[in-house]
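Asker: predicted model, plus sequence, below.
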Amino acid sequence: MKQREVTDQHGTTWTCVQAYAGVDSAAAEQATELAQAADGSVTVVCTPSGGAQTKRLDLAADWLDSLTDDELKNALDAA
């Protein structure tokens, strides 16, 4: 499972992973494909290290490679 970690301006470390990405099965693979929206976005779940609540983000399908840390932090702030 590929994931990214970023630390925001409050010192909270967020671990972000695409929904369904860590499950190894044919059903999970199909769910991942079906989870992609018509505009090409996917749901990314970000879990905090501290007392903040988990956030769900709609990001471009290539978010792991194309999104900078600052862009990911801005998406977390906006959520």
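Answerer: Nice, thanks for sending it over.
Asker: switch to C-alpha atoms for all contacts and neighbour counts from now on
Answerer: OK.
Asker: for the protein, what's the longest strand?
Answerer: Secondary structure of the chain per DSSP state E: the longest strand is strand 41-48.
Asker: packing partners for whichever helix or strand comes after that strand?
Answerer: Going down the chain from strand 41-48, the next helix or strand is strand 55-60, by DSSP states H and E. Contacts defined by 3 or more CA pairs under 8 Å, 6 or more residues apart in numbering; DSSP states H and E place strand 55-60 against strand 41-48, helix 69-78.
Asker: any idea of the angle strand 55-60 forms with helix 69-78?
Answerer: 130 degrees (axes from the mean of the first three to the mean of the last three CA atoms, to 10 degrees).
Asker: take the one below as the second:
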Amino acid sequence: MNWSSQELNQVLGEMMRSDDASYRELAQQVSTILAEEMPVIPVVFYTQQVSVNQRVQNFQFDPFENNYRVSEMYLAQ
């Protein structure tokens, strides 16, 4: 693709040296730069919904849908 952005590289460098307070603001800047400059258009978005019974304990949501750690879940009495 051969795409690069000096501004993006600068902000990423600042993120590496930042504290927690400024990290989120810099991350937002990165997202904005990518959305405005990157030569790729996302074509698919979806939302994931999960329902879990209150009796199920130790449920861990996995946003990547790779592993819900079923072996670590149990039912409360």
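Answerer: Yep, it's here. As the structure is a prediction and not an experimental result, all values here were calculated from the model.
Asker: any idea what the TM-score is?
Answerer: The TM-score (TM-score structural alignment, normalised by the length of the second structure) is 0.21; 27 aligned residues with a CA RMSD of 3.4 Å.
Asker: which of the helices and strands packed on strand 55-60 of the first structure is buried the deepest?
Answerer: Highest mean neighbour count among these (mean count of other CA atoms under 10 Å): strand 41-48, with a mean of 20.
Asker: could you check the angle that one makes with helix 69-78?
Answerer: Using the same axes, to 10 degrees: strand 41-48 of the first structure against helix 69-78 is 80 degrees.
Asker: check which helices and strands strand 41-48 of the first structure sits against.
Answerer: By 3+ CA pairs under 8 Å, 6+ apart, strand 41-48 of the first structure packs against strand 13-18, strand 55-60.
Asker: quick check: which of the helices and strands packed on strand 55-60 of the first structure is nearest to residue 14 of the first structure?
Answerer: For these, proximity to residue 14 of the first structure was assessed by CA to CA; strand 41-48 is nearest, at 4.5 Å.
Asker: leaving out sequence neighbours, find the closest residue to residue 45 of the first structure.
Answerer: Nearest non-adjacent residue to residue 45 of the first structure, counting by CA to CA, 6 or more residues apart in numbering: residue 56, 4.6 Å away.
Asker: for that neighbour, what are its contacts?
Answerer: 43, 44, 45, 46, 79 (CA atoms under 8 Å, 6 or more residues apart in numbering).
Asker: now those residues in TSV, with distance to residue 17 of the first structure?
Answerer: Listed next are the contacts of residue 56 of the first structure as TSV, based on distance: CA to CA, whole Å:
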residue	distance to residue 17 of the first structure
43	9
44	6
45	6
46	7
79	15
